[in-house]
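In: Structure, please.
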Amino acid sequence: MKTTQKELLTFSIARLSELIKKKKISPTEVAIQLLKRINEIDPKINSFITIDKEEVLEQAKRADQEIENGNYKGPLHGVPIGLKDLIYTQSLKTTMGSEIYQNYVPDYNATVVEKLKEAGAIIVGKLNTHQFAYGPTGDRSFFGPVRNPHNTQKMTGGSSSGSAAAVSACLAYGSLGTDTGASIRVPASFCGIVGMKPTYGLVSKHGVFPLSMTLDHVGPLTRTVTDNAILLNVIAGFDQNDPNSIQKESQDFSRDIGKGIEGMKIGIPTSFYFDDIDEEVRHAVEKAIEVMRELGAVIQSINLPNIEKISESHKVILKSEAYAVHEQHLKDYPDNWDDEVKERLLTALDTKGYEYVQALQIRKLAKNEFNHVLEDVDVILTPTLPILPPKINERHVNIEKYIGQHIRWSITKLTAPTNLNGLPSLSVPCGFSADDMPIGIQLIGREFDEATLYRFGYALEQKLAINTAKYAINERS
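Out: Okay, the predicted model is just below:
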């Protein structure tokens, strides 16, 4: 099959896998073209920290041989996938975006890496991250800031900054990130792609460097909703090595994609989620709501009376648990930190023990309150973020509510509540600002009902027909 490099690298996972399965394209051909593009494009956006090009080609050759011998493993076989650089990879550096671990090589693979390898995926490399994943801006890594492929002066959002930028710039067909308060959905929204924070406990965290043990999630970033479901199908599942893993029957998260949403109910919060947001964001999200209505969905208002308390409790738990993870690092390596990350860690010293306990008790309230609403609607729809992508190193926004606050609080405001209650949350592109920066909506669902979120996300995706590969960096520069 004759295809240009540009066309090949913009394919969805679903399309590429069909061509690989039919032997119309070889994994080696894909890997060669991808590595070439990374070499050309990534110096402009800085999404990768580590790539072993020889190993990538070896993986591709093995996939070629397996497929040639009739051992096709499924839709990720021979497909290059990137990993956030705090997901452990045996014999490949895992730096956490930090000076402290800049040369660290784990002696085992994270469970999600083993699952990808069993599915035949090609691990293309390790992706840049906000240092120790402690920041939603994505521009505080020891290895330098990641730049947004839509505008390299703008931030990607974080902390899964490289994971989103690489997928957006067609340097990987999909990637894995982590999300503790925003860190998959925010960069997905800022970079114009699809990002899923799955239900807490659905995806193993074994072999993933922690930020907050009770808030961390691992999830996929892709250019399409179907691709996201394909990737989640592979990485989900019980893991006895993860004490927070939940044993559930396996399911196909793509099973309801394409069924439509006529007659299904969408809940729109009456407060908090639509308060103090950029007017361009509001307009894009309201347009998406009208599109859903046109597709037959029933739109109704919902009330989450304790949402402010839920939001504040997330902040207390995050800073307390992050400090517990890094207390020894701070003592052993006092000078090996980004100043902003270290300052944020030290804010935990002002938190009293009883405040942490009280915040943990709010977790049940957070789950019950959302579950009560989700008894009457199929999904909750909100903006993913209240703001548009700021410039790299910008730390304040002009929305009156947030003047004087660090930008991190405006970035994470709308995503953090579902880290506290563990409910699945999907960010899907819904439009662009006047200066062509992406805007996303967030869909929140019931525990382990990711399939319904994909159903709604796919319906919107097909109607809006946003080309998530259109703004790859070589087309904007």
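
In: hey, let's count contacts and neighbours off CA atoms from now on
Out: OK.

In: How many residues are close by L414?
Out: 22 (other CA atoms under 10 Å).

In: so it touches F274, yeah?
Out: No: L414 is not in contact with F274 according to CA atoms under 8 Å; the separation is 9.1 Å.

In: now the strands for the stretch 301-450 of the chain?
Out: Under the criterion DSSP state E, counting those that start in this stretch, strands of the stretch 301-450 of the chain are mapped to 379-383, 425-432, 438-444.

In: got TSV for those strands, with distance to C170 and mean neighbour count too?
Out: Listed next are the strands of the stretch 301-450 of the chain as TSV, based on distance: least, CA to CA, whole Å; neighbours: other CA atoms under 10 Å:
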stretch	distance to C170	mean neighbour count
strand 379-383	25	25
strand 425-432	16	28
strand 438-444	16	28
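
In: And those strands: which comes nearest V79?
Out: For V79, the closest of the strands of the stretch 301-450 of the chain is strand 425-432, at 22.1 Å, according to CA to CA.

In: Need the residues that contact the closest one.
Out: Applying CA atoms under 8 Å, 6 or more residues apart in numbering, the contact partners of strand 425-432 are 185, 188-189, 192-199, 225, 284-285, 288, 384, 418, 438-445, 453-454, 457, 460-461, 464, 466.

In: and this one, so I can compare the two:
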Amino acid sequence: MKSRRTLTAVGAGALAATLAMPAVASAAPGEAPAAFLSPYYTELDVTGDRQVSTADLEIVAANLGATSDSPSWDSVSVANVDGDGVLTVTDLAAVSQRMIYDDGEFEIVEASVLDMQAAMNAGVTSSVEITQEYLDRISAYDTVTIDTADGGRPLHSIISTSSVALDAAAQADATRESDGMTSMLLGVPIALKDNYNTSDMPTTGGCSCWDDNWTEDDAFMVEGLRDAGAVILAKASLDEFAYGFSSVFSAYQEPGEFTPIASPYNTSFTAGGSSGGSAASVAANLVGIALGTDTGGSIRVPASYNQLVGVRPTVGLSSRDGIIPLALTQDTGGPLTRSVVDAAVSMDALTGIDENDPVTANQEGLVPESYTAYLDEGALDGARIGYVPSMLPSSNTTVMAGWDSAVAAMEAEGATVIEITPPEAFTAVLEEGSGSTNEFKHDLNEYIEAYLAPEVEIRSLTDMLATDNYVTFRERVYEGRNNVTDETYQEWAGPEGSHTLQLAAGKELLHDMFDEHDLDSLVYPSTVVYGTYSRNMRLSPNTGMPSVTVPMTVEAEGDRAGGGAGLEFLGRDFAEGTILGLAYAFEQSTAVRTTPTLYGPLED
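Out: A predicted model of the protein is given here:
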């Protein structure tokens, strides 16, 4: 993690400069402080508010010279970082590092949420400036061919940008000025996969048939982001109606036309899907964070290809209300980010019980105050990590080298990595199919009835198929889905449907495996480089259990150079905190992610 700018001298001038820092991280009177509970930022707190601010520095400064024999020692001893039994300016400097404050130069490329907040808190930049920088990067990079190699093409990661994003950023800056940093997402620009309803931008699902779908309200998860002060910057492109992993869309194009989404590491390859635009925009530093959806791999595949962190939450942790569905037995939404820190911060704004999505009632009492509390570099120490050999691509030298390095890294951090022989029924869990065929028409019709703007003329798959306003090479796919009867749907996804029963059986079997081997997580490669492997993507959706993918390896040479493959941590239901902590410790110990060289800082 990047060190915060802090004291570099022991003179009175340096001390005065530190104490002159505004208390930007403090909440307004009577309000709870912004929750960022990573141990690094809380363990040196003196005042008891679980953050380090100027109030803590003032107390430490007032007690410089105190020793273990001093009456005040018990109240300030936590600040004795070097453990020598005396509070010195060296200790004060160490405490100041734990403030979310950085008055050094701000660089938007690879900036984390922490970097943005620290720079905005110090007045080095503002949400308006960051938002404008991202808009400038979108304009300069997204639809322009930057990659001059054979097969190079534009990213096409963004479908639309918000006309009110700068207004929202200005409001976030005003909030910071009056109330301090009220949230770790305050003023942070975010893109949404264009199947999330937004009241200020159309929601197309990537389909030109719905270019005019201006919904009245935001999706539940979008409301959570806005409540946290995030700036909704743009709608990210996607594989039309979240169909698959290739990421091709027709929105805002002439009938019969469609466009692929490219990976910023190697634009001759797809960014993956279906949340391809979300992944490409984050990886290329066109946005701060993006949301995607995942039915059978649609967050984790593009995250893996593009060296990102991707979170597929437990089904029931994040509401699907206001999201264009693919298959509600398995649909869930989550973040794609450049770091585990950003993923954990995002998750804090995305949970909540929603009466319009009854499955969210299952999270009652199981959501922590903040997922950032699990971000401990020592989280792997003592952890029990299982793996199933059949989930390893043994003939893929790049991924297997990455896997061997990953195992070595986890063991070096104190984890016990255990080979698991699964029960025979494990195969049936992996082989259960996606609900995207048998559920799509049924679930889409419910969305149309509840949310589709009345101005939209195409209001069914039948209507769409009578036009060329979609990705036309998928005509037979859409025809097949349109022909699914209600009887077939019920036999598949009804209360006693075959799919419903298999998902429940898979959940029970995996939890039994966790219990039998006392596992904290089951791990496996999410994908190979620019390709899926076997049925690995099916384990999380076929059990409803959460998973986090984090960069594991990068292809160094050849035609797939730059592409990534992630390591996926599967956890028990609602154990997102645990697996985020494990992923964070792994990320910190390996530092695999690289920056796409084609999409560096803009020239002034």
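
In: Could I get the TM-score for this pair?
Out: Once the chains are laid over each other, their TM-score by TM-score structural alignment, normalised by the length of structure 1 reads 0.89; 451 aligned residues with a CA RMSD of 2.3 Å.

In: that older thread, filter the contacts of strand 425-432 of structure 1 down to the ones in helices?
Out: 185, 188-189, 225, 284-285, 288, 418, 453-454, 457, 460-461, 464 (DSSP state H).

In: Any idea which of the strands of the stretch 301-450 of structure 1 gets closest to A121 of structure 1?
Out: A121 of structure 1 lies closest to strand 425-432 among those, at 23.0 Å (CA to CA).

In: quick one: that closest one aligns where in structure 2?
Out: Per TM-score structural alignment, the counterpart of strand 425-432 of structure 1 in structure 2 is residues 547-554.

In: Mean distance between the matching stretch and structure 1 after superposition?
Out: Aligned to structure 1 and superposed, stretch 547-554 of structure 2 gives a mean residue distance of 0.7 Å (mean CA distance after the TM-score superposition for structure 1).

In: picking that back up, need the strands of the stretch 301-450 of structure 1 in a markdown table with distance to G120 of structure 1, can you?
Out: Listed next are these as a markdown table, based on distance: least, CA to CA, whole Å:
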| stretch | distance to G120 of structure 1 |
| --- | --- |
| strand 379-383 | 33 |
| strand 425-432 | 26 |
| strand 438-444 | 30 |
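
In: for those, which one sits closest to L86 of structure 1?
Out: With CA to CA as the yardstick, what comes closest out of these is strand 425-432 (21.5 Å).

In: The closest one to strand 379-383, inter-axis angle?
Out: 50 degrees (axes from the mean of the first three to the mean of the last three CA atoms, to 10 degrees).

In: separation between the alignment partner in structure 2 of K197 of structure 1 and E576 of structure 2?
Out: In structure 2, the residue matched to K197 of structure 1 (TM-score structural alignment) is R312. From R312 of structure 2 across to E576 of structure 2, the span is 9 Å (CA to CA, to the nearest Å).

In: Give me the common contacts of those two.
Out: Shared contacts of R312 of structure 2 and E576, counting by CA under 8 Å, 6+ apart, come down to 546-547.

In: And these two? Which one has more around it.
Out: Higher neighbour count among R312 of structure 2 and E576: R312, with 32 against 28, using other CA under 10 Å.

In: mind listing the helices for the stretch 301-450 of structure 1?
Out: Taking DSSP state H, counting those that start in this stretch, the helices of the stretch 301-450 of structure 1 run over residues 307-332, 339-346, 353-374, 407-412, 417-421, 450-464.

In: Provide a list of residues in contact with the residue mapped onto Y524 of structure 2 from structure 1.
Out: Y524 of structure 2 maps onto T382 in structure 1, with residues paired by TM-score structural alignment. By CA under 8 Å, 6+ apart, the residues touching T382 of structure 1 are 268-269, 273-274, 285, 414, 441-443.

In: redo that, cut-off 10 Å
Out: Contacts for T382 of structure 1 (CA atoms under 10 Å, 6 or more residues apart in numbering) come out as 267-269, 272-274, 282, 285-286, 289, 414-415, 427, 440-444.

In: cool, and A284 of structure 1?
Out: So A284 of structure 1 contacts 290, 383, 429-433, 438-441 (CA under 10 Å, 6+ apart).

In: What is the equivalent residue in structure 2 for it?
Out: Under TM-score structural alignment, A284 of structure 1 pairs with G402 in structure 2.
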